[in-house]
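Undergrad: my questions concern the predicted model and sequence given below.
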Amino acid sequence: MGDRRVINVYLLGVGFMLIFTAFTTCGNIEQTVIRSLTNTSFSGSGYNSLAIIYGVFSASNLIAPSVVAVVGPKMSMVFSGVVYSGYVISFSKPMTWSFYITSILIGFAAAVLWTAQGSFLILNSDCATLNRNTGTFWALLQCSMLFGNLYVYLQWRDTAAISDHDRSTVFIVLSVVSLAGTTILLLLRNIKHVESSSEINDPLLQHSRLFKEKATSAMDQIMSEFWSMLRLFRTKNMLLLSVTIVYSGLVLTFYSGVYGTCIGATREFGPVAKGLIGLSGIFIGIGEILGGGIFGLLCNNNQFRRTSAILLGVIVHLLAFYLIFLIIPADAPLEDATSRSYEPYLSPSPAAALVSSFLLGLGDSCFNTQIYSVLGILYPQQSGPAFAIFKFVQSISAAVAFGYSNYLVLPWQLLIMTTFCFFGTLSFFTVENIEENASGLQDF
């Protein structure tokens, strides 16, 4: 059983790595690609597409636990992976109507995918292996930032304008990679949950279990999962963690869609600007992988507290924000490289941009691995609803951020993230303090 769970964690990580090699690369370059389209009938916006995705994603998280409960985690992830592949394929021949329809579909699929992933990861973990499995999965997932972006860099490093042939080639390759990741998810083996003693002593969990025992149809189970999620959302710890999760959503928007666009629109980078988008994604991925690997190992050996990891994330993110503020023009998220009203405070250099990318990835891994960890510790028997709430809150903040990215200059976007970084850190520390006082044990 132990070996099967370990294999499942690795297969889960590799499958997600391939799917998100396609999707994150797509998100990183889509606004730049759209600006280069020769198809004058296309009127879509990459920012608007991502705002739709995360808006639908947030709403769909309300029903995602019910879908996963009925269909099962494995098949929920497989079906969602097929939808992700369809979104990537749509870029090979962009049309406005298909662009926005697939944006809606992938928003729903994302909610189901991530709820199923969280539930499946918890089912294959226990208190002794949760940090290790979380770190392992996160490191494998973030390898997705390397391969697709490396391919983009190699293809576009000397490209001033992206041709239709260049675009089609990249997105066809990414589509094949996404379908390969979906196929790997079919190899996962189902693990039945073993009830722990903590469930017996928790009145909320007892109520949820009794409710489920009365379920005699799929609709009963759907309503059971929905009300379980609403009850969980009202708890003090979850409300506090929501502030931290909001911050993670803002950062997700920035590094996955806005920062790459900023680099591509900075004329001081010259002809390497388009290729530098892919290289930036690689360095974000290196930071993510390093953070996931380190925290999965150190936290599993009781050598690193969750609060210490969060504090490290705060430091590296604030450094990244300040460096980006200095070297990237204020209107880079809004304007093309040929017309600009603002000049950067310091002369932009590719090295400084890539250092910022690395810091963004490292800080993001600090926050996300510890959010995963604390949710697994606090809600081991309610993993589906807990991760649905996580993605619900995160996707709402991401959708809002993609919406204002169309209008706010870079300094205002950085100020918003800095503010939520401060309050999100305070909220996480408060939850850790409450949990330590309640259990009488030191954080591990």
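TA: Now that the structure is in, tell me what you want to look at. In this text, all values refer to a predicted model and were calculated from it rather than measured experimentally.
Undergrad: only C-alpha atoms from now on, for both contacts and neighbour counts.
TA: Noted.
Undergrad: quick one: residues contacting the residue nearest the centre of the chain.
TA: The residue lying closest to the centre of the chain (C-alpha atoms, centre = their mean) is Leu252, at 6.1 Å. By C-alpha atoms under 8 Å, 6 or more residues apart in numbering, the contact set of Leu252 is Asp364, Ala398.
Undergrad: can you report how many residues lie near Gln381?
TA: Gln381: 22 surrounding residues under other C-alpha atoms under 10 Å.
Undergrad: kindly report the same for Ala352.
TA: Ala352 - counted by other C-alpha under 10 Å - has 16 other residues nearby.
Undergrad: could you do Leu239 as well?
TA: What Leu239 shows, counting by other C-alpha under 10 Å, is a neighbour count of 15.
Undergrad: please, which helix or strand holds the residue nearest to the centre of the chain?
TA: Secondary structure assigned from DSSP states H and E places Leu252 in helix 236-253.
Undergrad: the structure to be compared is supplied as follows:
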Amino acid sequence: MRRDLSIILQMGLAFAFIFSAFNSQGLIEISVLRKLAEISPETGITEASGYYSLSIVYFVFTMSNLIVPTLVKKLGTKWSQVCGAFCYLIFMLTFLRLSVSLLYFGSGVLGFGAALLWTGNGGYLVEFSRNGKLPRNSGILWAMLQSSLITGAFFLIYVLRNGDLTSNYKMVYTVFAGVSCLGIICLALLPSYPPQFEQQFEEIVRSESQENLIDEARISEEDDGTIVESVRAERPSVFALLATQDMLCLSVTFLYTGFEMTFYTGVYTACLSATLALKSYSDLVIPYNALALGVGQIIGGVLTGPVLKRFNYTRSQIILMGMIGHVLAFFLCFLMLPFDSTIHPSDMITYASPTLCLTLLIAFLLGYSDACWQTQIYVVIGEMYKKDSVNAFAIYKFFQSMAACISFYYSATLLLHWQLLILTVGCFLSAIFFLRIEFKNEIRNNPPVVVDNENAEQQ
């Protein structure tokens, strides 16, 4: 196995650990806090605290993306990921002495850490991907990341077989904290700079853009300026990149990924927990759906990564598959889930009777479609902005987290059918703007051949 591939696998393992904790807690946070609001009012927790906590996470995430490109260049992409992952650990620990003020403080810390982690991750992935291997590596990373949903689901099933989430939440979050520590260790053991790739059956030429990325990562060792001064100096370049036509088009897609991420990571499972027609399955409906989400994410990551090249799928085709899957999932949610299940437990009559099989199908579609969007965004950014990948990934996470912040906030009061309408419209707009960029890239990379008719006739 080549050294660069083993590095990507190690990073994927680290993210699998970290997000087996965070993604799993995201699936249960809203429903657990709803129940704690009833039995432990002295903590200050309310029924909407789960939504507000996640909204704070993504609000701070959004604002932090304006400054983290400079911090990433100072710390390096590796240590930015380590510092960001440590913030995830702090958030898990706040649940061991839960109060509303500590919860919201931990949410803010997590938001800042998420900006560091994901911006560093995007830059690191581009740095350590050989020419032509970025689609493969992004697919592998995404599949390993989303395998965390499966491991987290099995853990939650074990907990629920021996009790309930509300009475065992401290034990659950203790385990989550321990697993996060394993992820931090894996990240800390990563190399800081790409290795000299060996010649194995072919000469591997490192592109000029990769050299530029390595030079950027070493700025932290050569620049004596303060971080504050660096942030001020870097800000114009971020806004200049954002003002380009291509980035503005991609921003529509970035926003949509934030809205749909909010839905499948928090709102959907909260609705399942509040649907009284599914109470016969108890809280097990959540980990079962987490399993389906994880399977969908992994299949989507594999099909859009290693399998992509073999079957000659284009990015446009992958995005269209993601769009169709999401629209179908939203329509099934409209038919099956009570409209007021986003706010409180409901036995409202629905167009279709809620069943476990139908919820699993929806979860699979949500996971698969999300993988289609996310992996192709990584590839597009990596190919279009090789020389400025840190700023590009920061802009991506800025818009994604801003949309997530807004949607988690309105999810506390907005009925389900209105949320599904927003998602459906956003899905179509996102696909249109993404395909527009793809069409431009195809023309740019494959310009039409101009034939000289006079010379052709003479010949």
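TA: That came in fine, so what should we check first? It should be emphasised that the depicted structure is a prediction, and the values quoted were computed from it without experimental measurement.
Undergrad: before we move on, back to that, trace the residue nearest to the centre of the first structure over to the second structure, please.
TA: Mapped onto the second structure by TM-score structural alignment, Leu252 of the first structure lines up with Met261.
Undergrad: relative to Pro69 of the second structure, how far out is that match?
TA: 23 Å (C-alpha to C-alpha, to the nearest Å).
Undergrad: kindly report the same for Ile349 of the second structure.
TA: 49 Å.
Undergrad: which of these two has more neighbours?
TA: Pro69 (30 against 13).
Undergrad: which ones are touching that one?
TA: Under the criterion of C-alpha under 8 Å, 6+ apart, the neighbours of Pro69 of the second structure are Thr119, Glu234, Val390, Asn391, Ala394.
Undergrad: to which residue of the second structure is Ala128 of the first structure aligned?
TA: In the second structure, Ala128 of the first structure lands on Gly132 (TM-score structural alignment).
Undergrad: so its match is in which element?
TA: Going by DSSP H and E, Gly132 of the second structure is not part of any helix or strand.
Undergrad: what's around it, how many residues?
TA: 9.
Undergrad: now do Ser383 of the first structure
TA: Using other C-alpha under 10 Å as the criterion, the residues surrounding Ser383 of the first structure number 25.
Undergrad: quick one: map it onto the second structure.
TA: For Ser383 of the first structure, the residue aligned by TM-score structural alignment is Ser389.
Undergrad: can you classify the nearest residue to its match once chain neighbours are set aside by secondary structure?
TA: Leaving out its chain neighbours, the residue that sits closest to Ser389 of the second structure by C-alpha to C-alpha, 6 or more residues apart in numbering is Gly123, at 5.7 Å. What DSSP: H, G, I helix; E, B strand; the rest coil gives for Gly123 of the second structure is helix.
Undergrad: neighbours of Gly123 of the second structure, how many?
TA: 28.
Undergrad: could you do Asp4 of the second structure as well?
TA: With other C-alpha under 10 Å as criterion, Asp4 of the second structure counts 19.
Undergrad: wait, it sits on Val126?
TA: No: applying C-alpha atoms under 8 Å, one finds Asp4 of the second structure not in contact with Val126, separated by 11.3 Å.
Undergrad: of the contacts of Pro69 of the second structure, grab the buried ones for PyMOL.
TA: The following PyMOL line selects those of the contacts of Pro69 of the second structure that are buried, judged by 16 or more other C-alpha atoms under 10 Å:
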select buried, resi 119+234+390+391+394
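Undergrad: with the contacts of Pro69 of the second structure in mind, which one is nearest to Phe19 of the second structure?
TA: Thr119 (15.9 Å; C-alpha to C-alpha).
Undergrad: helix or strand for the closest one, which one?
TA: helix 100-127.
Undergrad: what do you get for Ser20 of the second structure?
TA: helix 3-39.
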